[in-house]
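K.L.:
What follows is a predicted structure for the sequence shown.
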Amino acid sequence: MTQASPAFPLAFNARLTIGTRGSPLALWQAHAVRDALAQTLGRTPESIVVEVIRTSGDRIQDRALAEAGGKGLFTKEIEEALTDGRIDLAVHSAKDVATFLPEGLHLAGYLPRADVRDALIQREGAGLADLPQGARIGTASLRREAQLRRLRPDLDVALLRGNVQTRLAKVRGGEFHGTLLALAGLDRLGIANEASAVLDTANFLPAVGQGAVAIETRIADEATNAAIVAIACRATGIALAAERAFLAALDGSCRTPIAGLATVESGEVRLKGLVLSPDGRDAAEADVRAPVADAARLGAACGTELRQSAPARALGL
């Protein structure tokens, strides 16, 4: 084994353990973080352990997450292992991370963000306009459902849970005319060619955090935090600071259709936010900018503005 880089504490000569879900996409993300850390620390990838932890979200497949307790179900058991010291860091899809984290934990950084857009997978045709009247579309996302209904009120949107392969199989098998998945996930699994169409963010905004890989650590673990800072993407961190503050101001969860996308360019962060009623008929949206240093403040202000202006039905009131 190569020696740890002198830029990092000797604690990294000890075993380092990453916690993750066990789906193919989750494992791709964990291995990407492992490889980046190994290079930074001067270690072999094999010297960093990837531990699979089954979450409540993985076990519950027969109902929407909103009915079962929210998207934190995909991180709960992993965060418990992190708090207890059984793992040193957790790797998540950023869009699955709850708005508020357990005490003592934080998001230490993100890998460079991939394509944020949603992909439509359908049995026939190449876009929403090609779906037949009343086509059955499967999704577990209230955000996707609301935006689909906003664009195509005639569609029959039904619950479809499971990993990427499960959802694709149910479309191929004829249970659904189509489904929506994150293009980033398809890309990372090497199956982007499954996409029939890629939906433009101009009229179909992604989930907060979509396309980003989040790394969660204990706040007090200085050695691990230092290593994460060394591999983290600054622009992604700025964008997610705005998006997550936006979500927090709305008290966002899986129970409200919320979409948001922040981009960083020329020293500015631009945030587009959207809140919808479940049927997509009512909506409030914003498009705001600020210097990158004010990313979190921008997100919080945008979320507060939409919370005050959104129709009551859009906030589930």
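P.N.:
That came through fine.
K.L.:
Please make it C-alpha for all contacts and neighbour counts, starting now.
P.N.:
Will do.
K.L.:
any idea where the helices of the stretch 101-250 of the chain begin and end?
P.N.:
Under the criterion DSSP state H, counting those that start in this stretch, helices of the stretch 101-250 of the chain are mapped to 142-151, 164-172, 183-188, 222-231, 234-249.
K.L.:
quick one: the strands in the stretch 51-200 of the chain?
P.N.:
Ranges of strands in the stretch 51-200 of the chain, per DSSP state E, counting those that start in this stretch, are 89-93, 105-110, 118-122, 136-139, 156-159, 178-182, 197-198.
K.L.:
putting a second one here so we can go through both:
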Amino acid sequence: MAMETDLIRIGTRGSDLALAQAHETRTRLMAAHGLPKDAFEIEVVSTAGDRIQDRPLAEVGGKGLFTMEIEERLSDGRIDLAVHSAKDMPTELPNGLHLSCFLPREDARDAFIGHSAQKLLDLPQGATVGSSSLRRQALLRRMRPDLNVVLYRGNVPTRLRKLAAGEVDGTMLAMAGLRRLNLADQVTEALPLTSFPPAPGQGAICIESRIGDERVDALLLPIAHEETASALACERAFLAALDGSCRTPIAGHARFSDGKILFSGMILTPDGRDAHEIETDGPAADAAAIGRQAGEELRRRAGPDFFASWT
């Protein structure tokens, strides 16, 4: 039975990947409620993070640069829900908004795409690798201190074009994004979660909406994925305990096994020389507490001087 509703307005960034994620959300909602495509309107919103391409995001404001303009439209009612990459979301959201739904998580691994070598460890000494992520840059420097790691901004197709043109010898992208864009055939090496741990939230699509919006809550309920929500509660609590932002090289990944959450986390200095890791587990019902305690423990181990080096 179709759900009776007015036009459902979905806010998103305008990149190919963001639009693919918005379209996936729409497709799932259409199937869950028997709705036609024209029951939805996808509104593309230009964000500061998309417009600023010449500097590291950490220098100009961090994660919120990809969400602020979209959240303004959500708060004032111009859109009904917003579709985001979970790893782009700050741990603190504007008053009145919440992450109300997570879709089933895609592959959380990082992918290496090599131009002069297919595998990261096979790159020649001094090769140039481009990345916009402080976490990936730090992990690259930790694994291969000899590499020339450079800032590499742009959406997925832009980065691939730069790579093909020989601007860098290799780059790192999220496997999930490449899969969603049908570009997984570009990957030359999928890096193990153990040796190259992902960003908290990597591979997950989240939906943000207004707290107390019963219409949207009912709309999203059938497509919400409980395991992904629990894993992200753990990872985001870990991030929050570390005051994580785009300034902080932080990795964290939660997964399910036999009814428990298994969590592994890491913090690094930007040069990759100093790192602290943790592995822990517990009941899925305690996901947020597990993540928070892991973050607090790493903060204690690292000491205040470690974090001072990030600012």
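P.N.:
That came through fine. Everything quoted here is computed from the prediction, not taken from an experiment.
K.L.:
Could you get me the TM-score between them?
P.N.:
The pair, once superposed, lands on a TM-score of 0.97 when counted by TM-score structural alignment, normalised by the length of the second structure; 309 aligned residues with a Cα RMSD of 1.1 Å.
K.L.:
want to throw the strands of the stretch 51-200 of the first structure into TSV with distance to residue 242 of the first structure and mean neighbour count?
P.N.:
Compiled in TSV, these are given as follows (distance: least, Cα to Cα, whole Å; neighbours: other Cα atoms under 10 Å):
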stretch	distance to residue 242 of the first structure	mean neighbour count
strand 89-93	17	26
strand 105-110	14	21
strand 118-122	20	24
strand 136-139	26	22
strand 156-159	30	17
strand 178-182	20	23
strand 197-198	24	19
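K.L.:
Between the ones you listed, which one is closest to residue 292 of the first structure.
P.N.:
Proximity to residue 292 of the first structure, assessed across the strands of the stretch 51-200 of the first structure by Cα to Cα, is greatest for strand 105-110 (16.2 Å).
K.L.:
The second structure: matching residues for the closest one?
P.N.:
Using TM-score structural alignment, strand 105-110 of the first structure lines up with residues 97-102 of the second structure.
K.L.:
where does the alignment partner in the second structure of residue 300 of the first structure land in three-state SS?
P.N.:
Matched by TM-score structural alignment, residue 300 of the first structure corresponds to residue 292 in the second structure. Classification of residue 292 of the second structure by DSSP: H, G, I helix; E, B strand; the rest coil places it in helix.
K.L.:
pretty sure residue 292 of the second structure contacts residue 240?
P.N.:
Yes - proximity of residue 292 of the second structure to residue 240 meets the contact threshold set by Cα atoms under 8 Å, at 7.4 Å.
K.L.:
mind checking which helix or strand the closest residue to residue 12 of the first structure other than its chain neighbours is in?
P.N.:
In this structure, residue 12 of the first structure finds its nearest non-sequential neighbour in residue 4, 6.5 Å apart by Cα to Cα, 6 or more residues apart in numbering. Under DSSP states H and E, no helix or strand contains residue 4 of the first structure.
K.L.:
just how off-centre is the helix or strand hosting residue 305 of the first structure within its chain?
P.N.:
Assigned by DSSP H and E, residue 305 of the first structure belongs to helix 295-309. Put simply, helix 295-309 of the first structure sits 20 Å off its chain's centre (Cα atoms, centre = their mean, to the nearest Å).
K.L.:
Ok, stretch 286-305 of the first structure next?
P.N.:
Distance of stretch 286-305 of the first structure from the chain centroid (Cα atoms, centre = their mean) equals 20 Å.
K.L.:
Distance to residue 253 of the first structure added to the strands of the stretch 51-200 of the first structure, as a markdown table?
P.N.:
Listed next are these as a markdown table, based on distance: least, Cα to Cα, whole Å:
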| stretch | distance to residue 253 of the first structure |
| --- | --- |
| strand 89-93 | 15 |
| strand 105-110 | 18 |
| strand 118-122 | 19 |
| strand 136-139 | 16 |
| strand 156-159 | 17 |
| strand 178-182 | 18 |
| strand 197-198 | 25 |
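K.L.:
quick one: which of the ones you listed is nearest residue 237 of the first structure?
P.N.:
That would be strand 105-110 among the strands of the stretch 51-200 of the first structure, by Cα to Cα, at 6.3 Å.
K.L.:
with the second structure superposed, average distance for the longest helix seen in the first structure?
P.N.:
Longest helix of the first structure, by residue count under DSSP state H: helix 24-41. Compared with the second structure after fitting, helix 24-41 of the first structure deviates on average by 0.9 Å (mean Cα distance after the TM-score superposition for the first structure).
K.L.:
what does that helix correspond to over in the second structure?
P.N.:
With TM-score structural alignment as the criterion, helix 24-41 of the first structure aligns to 16-33.
K.L.:
Check which residues of that stretch are buried.
P.N.:
17-26, 28-30, 32-33 (16 or more other Cα atoms under 10 Å).
K.L.:
what's near enough to touch the equivalent of residue 206 of the first structure over in the second structure?
P.N.:
In the second structure, residue 206 of the first structure lines up with residue 198, judged by TM-score structural alignment. Residue 198 of the second structure makes contact with 108, 109, 110, 251, 252, 253 under the criterion Cα atoms under 8 Å, 6 or more residues apart in numbering.
K.L.:
what's the burial count for residue 64 of the second structure?
P.N.:
By other Cα atoms under 10 Å, 21 other residues sit near residue 64 of the second structure.
K.L.:
Over to residue 95 of the second structure?
P.N.:
By the measure other Cα under 10 Å, the count of residues near residue 95 of the second structure is 9.
K.L.:
Please say which position in the second structure residue 282 of the first structure maps to.
P.N.:
For residue 282 of the first structure, the residue aligned by TM-score structural alignment is residue 274.
K.L.:
how about the nearest residue to that match, chain neighbours excluded?
P.N.:
Nearest residue to residue 274 of the second structure in three dimensions, chain neighbours excluded: residue 268, at 5.7 Å (Cα to Cα, 6+ apart).
K.L.:
Correct me if wrong: that neighbour contacts residue 140.
P.N.:
No - using Cα under 8 Å, residue 268 of the second structure is not in contact with residue 140, being 11.2 Å away.
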